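Visitor: I need the structure of the sequence given here:
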Amino acid sequence: MTRIALVTPMLPVPHDMTRGRYIHETGRSLSRMAEVKVFFQQARYPRLPLIAPRSFIDGTVGSDHQVDGLELETFTYPVLPVVSRAINGHVSGHLLLPRVKAFKPDIVLAYWVYPDGYAAVRVARQLGVPAVVGALGSDIHVRSGINDFMTRKTIREADALLTVSEAMRQTAIREFDAPADKVHTIVNGFNTSVFHPRDQQTMRQQLGMDADESSIVYVGRFVEAKGLRELLTAFTALRQTRPKLKLNLVGDGVMKAELLELIRQSNLGDAVRVPGGMEPQKVAEWICASDVLTLPSWSEGYPNVVVEGAACGRPVVATDVGGTREIIDEHNGILIPPRDPLALQQALEHALDRAWDHQAIAARMQRTWDDVAVETLQVCEDLLRHRQR
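Guide: Sure, this is the predicted structure:
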């Protein structure tokens, strides 16, 4: 069997169970088809006031951290926000090399372009094996000086680049000069045993919701770029004509305190639920208990929660960014421009009023994580065969 060293900073952790769920699922499926060892490298920030990441909850886990279905080795590397950005790939690569070398892989597969993909490419070169880098979304959509330069360098030097949407593939080719023949689109799947239609009334009873309520659900990180301020603005306006409407914010993140304060200031305490981050099974229950799922992000790769929402038979109101239009059309949801609270309000109103065919929405979602793993392994094995010629 092919030996794959999978490198990533994105996996579920106790303080953020939604982080890297797509990588966890891909890695777990891939482990049934190849010998996979996952190297979970985490940036370790200094414990100083005002120094913390802006886009995710800070915190590392110990070397004994385990994730279901994965052979895992966890370690940290030191970083300073902004200051060390140019060398993060070198530092993490230095610590990664002996670990991957001991595993003796046939190929190195990294998810997240910089610094992790960069480190993986350097390690692969030193070991004389191919390197595949997977881009997930904000790792190529968020552009900044040195990060942009290092991302471009990583994409250029990798033997293959995986993207989660065709839109992202075109971005890599157009804006990062990636050779078209080495960029492969492998869109995300979903767990069919978890995300499927369930009886709405049963789910509402289990979650303590009113049987006759109308509700909207958001699932994801609480960060600015997810459009949560716009969502609260739109929801506040909707409540003027729908006083019994509820909003379920399922997740956690660095914006949680701000969101709770906005909810308080808007007198929405009885209308907005914030149950926290949770396991996929519970996420599916919240989706099925609600009427509409929304994702008003400013940017996305291939948003898995949109797939999961549709798989549960729920219509989706989402912004037309990244690969979202590859999932949503007039039969299963509504697309709107980003950063537009009025458009969001109107789309949510239309979605709540429309009679949707929930079974038909769910039936269109068929792609599994095994499908993703098969295609990923195919890219890896094609590279290995090419090297043996």
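
Visitor: going by C-alpha atoms from here, please, whenever you check contacts or count neighbours.
Guide: Will do.

Visitor: and the residue nearest to Pro115 when sequence neighbours are not counted, how many neighbours?
Guide: Using Cα to Cα, 6 or more residues apart in numbering and skipping the chain neighbours, the partner closest in space to Pro115 is Gly89 (4.3 Å). Neighbour count of Gly89, defined by other Cα atoms under 10 Å: 22.

Visitor: can you pull out the strands in the chain?
Guide: 3-8, 35-44, 72-78, 107-111, 131-135, 160-163, 183-185, 215-221, 246-252, 272-273, 292-295, 316-319, 333-336 (DSSP state E).

Visitor: output the ones you listed as CSV; include the columns distance to Ala119 and mean neighbour count.
Guide: Below are the strands of the chain laid out as CSV (distance: least, Cα to Cα, whole Å; neighbours: other Cα atoms under 10 Å):
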stretch, distance to Ala119, mean neighbour count
strand 3-8, 9, 23
strand 35-44, 10, 20
strand 72-78, 12, 18
strand 107-111, 9, 25
strand 131-135, 10, 27
strand 160-163, 15, 26
strand 183-185, 19, 20
strand 215-221, 26, 23
strand 246-252, 29, 22
strand 272-273, 41, 18
strand 292-295, 32, 26
strand 316-319, 33, 27
strand 333-336, 37, 21
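
Visitor: could you dump those strands into a markdown table with distance to Tyr302 added?
Guide: Output for those, formatted as a markdown table (distance: least, Cα to Cα, whole Å):
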| stretch | distance to Tyr302 |
| --- | --- |
| strand 3-8 | 18 |
| strand 35-44 | 22 |
| strand 72-78 | 25 |
| strand 107-111 | 14 |
| strand 131-135 | 10 |
| strand 160-163 | 9 |
| strand 183-185 | 11 |
| strand 215-221 | 13 |
| strand 246-252 | 18 |
| strand 272-273 | 26 |
| strand 292-295 | 12 |
| strand 316-319 | 12 |
| strand 333-336 | 14 |
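
Visitor: now show me the structure for the sequence below, then we'll compare the two:
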Amino acid sequence: MIPPRRLAYLCSDPGIQADGHKGASVHFRELARALRDRGAELTPVMARGGRDAQRRLPGVRIAGTSSGEGVERELRALASSSAQLDALLAAGPHDAVYERLSLFGVAGLAYAAPRKLPFAVEVNAPLWEEAERYRGLGLPRAARALAREVLDAATVVFCVSHALARALAQDGVDDGKLAVLGNGVRLAAFDTAPVARRPAALRDKPVLLFVGSLKPWHGLRFLCEAFAAARRSRPLGLWIVGDGPEREVVAALAARFPDDVVVQGAVAHEDVPAIHRAADVVVAPYGDDAPGYFSPLKVVEAIASRRRLLASRVPAVCEAIGDAPGVVLHAPDDAGGFARALDEQLAALAATGPELEDSAFRRSLGWSERAAVVLERLGPPVRALRGTSAG
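Guide: Now for the predicted structure:
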């Protein structure tokens, strides 16, 4: 295999910030780090930077903006591709291009196609469907057509789940170019993290931990109800770390049970491993309304932390857990099932303690392994391109 030496690495989504703490920002940065550790000379280009962009993603070039609303925002996003293309041209030449699919983002295609470069596209969701459902699209047909043009031009399309790969194939994307590459984790960060200091209210009792954005489909309302019922019959604490639309729901629970519930708010992602190590059981209570195509970072990080996981039995979770030890599932939105699963986890906790043995499956979740897959898939087309150039 001849991997690409110089790799253009692109994200034109203005909602993904170079120094951000959300899962998409973490995903983009951590894969960049792993690709560099594997020897790739990376040129990261993003639409949005932030004050701490260069420290968190060294060498990142910030190009373009898509401020505005509705159609104006979408047209600005399309126009920003010109600035991103200029950034790629200034940093080139490159052996290959890797782009995170973004609505109205065509800079990667515009750079790769005329040079006949290997072109990898990462897809994290059916973006056009999400945008129409949750935000509205002023130019829905154009959004879908441009995304499809990018996917059709790609050498390889990396999907974060098998469900997403199936959906793209059903939509007409060549299934021969589809590959599954779920969320990863920097294992060294979890292996070397100190144990965070538990909030005072949660000492001397088993602690459930929820880490992540407080979105409706993350099951926070159900978790609050299930926890309120569970604490009646046992000492139990709940530690919620994150922010989002459901913050008032979890704040109300903390006000009801100030001695058992702590809502910390969002933290820097580098603090997450230490917080995991201070907990006993990580919870991921996705509801029935959770999308089936995503790759749940909180589940992957729970496995990386070697803590027990109590999660709902939704397709994305079932795919993500593999054969990881210490996982107990319950039906989504099922309070009785949650209580039984909790009893099982607390019994195991009492018997063997909070830390699980390492596993081969856990070790397979590293970003380094993900980066190796990317470079391996790009190797043959890079080799073919170099052979053509030499000839």
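
Visitor: what's the TM-score here?
Guide: Here the superposed chains carry a TM-score of 0.80, computed using TM-score structural alignment, normalised by the length of structure 1; 362 aligned residues with a Cα RMSD of 3.2 Å.

Visitor: contacting residues for Asp95 of structure 2?
Guide: 4-8, 117-118, 382 (Cα atoms under 8 Å, 6 or more residues apart in numbering).

Visitor: change it to 6 Å
Guide: By Cα atoms under 6 Å, 6 or more residues apart in numbering, Asp95 of structure 2 lies in contact with 4, 6-7.

Visitor: same check on Leu262 of structure 1?
Guide: Leu262 of structure 1 touches nothing, counting by Cα under 6 Å, 6+ apart.

Visitor: and for Val123 of structure 1?
Guide: Counting by Cα under 6 Å, 6+ apart, Val123 of structure 1 has contacts Leu97.

Visitor: same thing but 8 Å
Guide: Applying Cα under 8 Å, 6+ apart, the residues near Val123 of structure 1 are 93, 96-97, 100.

Visitor: can you redo the residues you listed as a markdown table with neighbour count and distance to Ser165 of structure 1?
Guide: Conversion of these to a markdown table gives the following (neighbours: other Cα atoms under 10 Å; distance: Cα to Cα, whole Å):
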| residue | neighbour count | distance to Ser165 of structure 1 |
| --- | --- | --- |
| Gly93 | 24 | 28 |
| Leu96 | 23 | 28 |
| Leu97 | 17 | 30 |
| Val100 | 24 | 29 |
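
Visitor: make TSV from those residues and add distance to Gln206 of structure 1 to it.
Guide: Output for these, formatted as TSV (distance: Cα to Cα, whole Å):
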residue	distance to Gln206 of structure 1
Gly93	47
Leu96	45
Leu97	48
Val100	45
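
Visitor: what about the helices in the stretch 51-200 of structure 1?
Guide: Taking DSSP state H, counting those that start in this stretch to define them, one finds helices in the stretch 51-200 of structure 1 at 88-103, 118-127, 138-141, 145-157, 166-176, 200-207.

Visitor: what angle do the second one and strand 3-8 make?
Guide: Angle between the axes of helix 118-127 of structure 1 and strand 3-8 is 150 degrees (criterion: axes from the mean of the first three to the mean of the last three Cα atoms, to 10 degrees).

Visitor: flag every buried residue along helix 118-127 of structure 1.
Guide: Residues of helix 118-127 of structure 1 classed as buried by neighbour count (16 or more other Cα atoms under 10 Å): 118-124, 127.

Visitor: thinking again about what came up before, the residue nearest to Pro115 of structure 1 is in contact with Tyr114, isn't it?
Guide: Yes: contact between Gly89 of structure 1 and Tyr114 holds when scored by Cα atoms under 8 Å: they sit 6.8 Å apart.

Visitor: how many residues are close by Arg143 of structure 1?
Guide: 12.

Visitor: okay, it and Leu348 of structure 1: tell me how far apart.
Guide: According to Cα to Cα, to the nearest Å, Arg143 of structure 1 and Leu348 of structure 1 sit 31 Å apart.

Visitor: same check on Arg387 of structure 1?
Guide: With the distance defined as Cα to Cα, Arg387 of structure 1 ends up 52 Å from Leu348 of structure 1.

Visitor: show me which of the two is the more surrounded one.
Guide: Leu348 (26 against 10).

Visitor: and the more buried one? What does it align with in structure 2?
Guide: Aligned against structure 2 by TM-score structural alignment, Leu348 of structure 1 finds its counterpart in Leu342.

Visitor: nearest residue to its match other than its sequence neighbours?
Guide: Leu342 of structure 2's closest residue in space is Leu310 (Cα to Cα, 6+ apart), at 7.1 Å.

Visitor: so what corresponds to that neighbour in structure 1?
Guide: Aligned partner of Leu310 of structure 2 by TM-score structural alignment: Val317.

Visitor: residue contacts, its match?
Guide: By Cα under 8 Å, 6+ apart, the neighbours of Val317 of structure 1 are 292-296, 333-336, 344, 347-348, 351.

Visitor: looking at the residues you listed, which is nearest Asn191 of structure 1?
Guide: Leu293 (17.7 Å; Cα to Cα).

Visitor: any idea how far the closest one is from Leu384 of structure 1?
Guide: Taken as Cα to Cα, the span from Leu293 of structure 1 to Leu384 of structure 1 is 42 Å.

Visitor: okay, angle between the longest helix along structure 1 and strand 3-8 too, please.
Guide: As assigned by DSSP state H, the longest helix anywhere in structure 1 is helix 369-388. Interaxial angle, helix 369-388 of structure 1 versus strand 3-8 (the same axes, to 10 degrees): 120 degrees.
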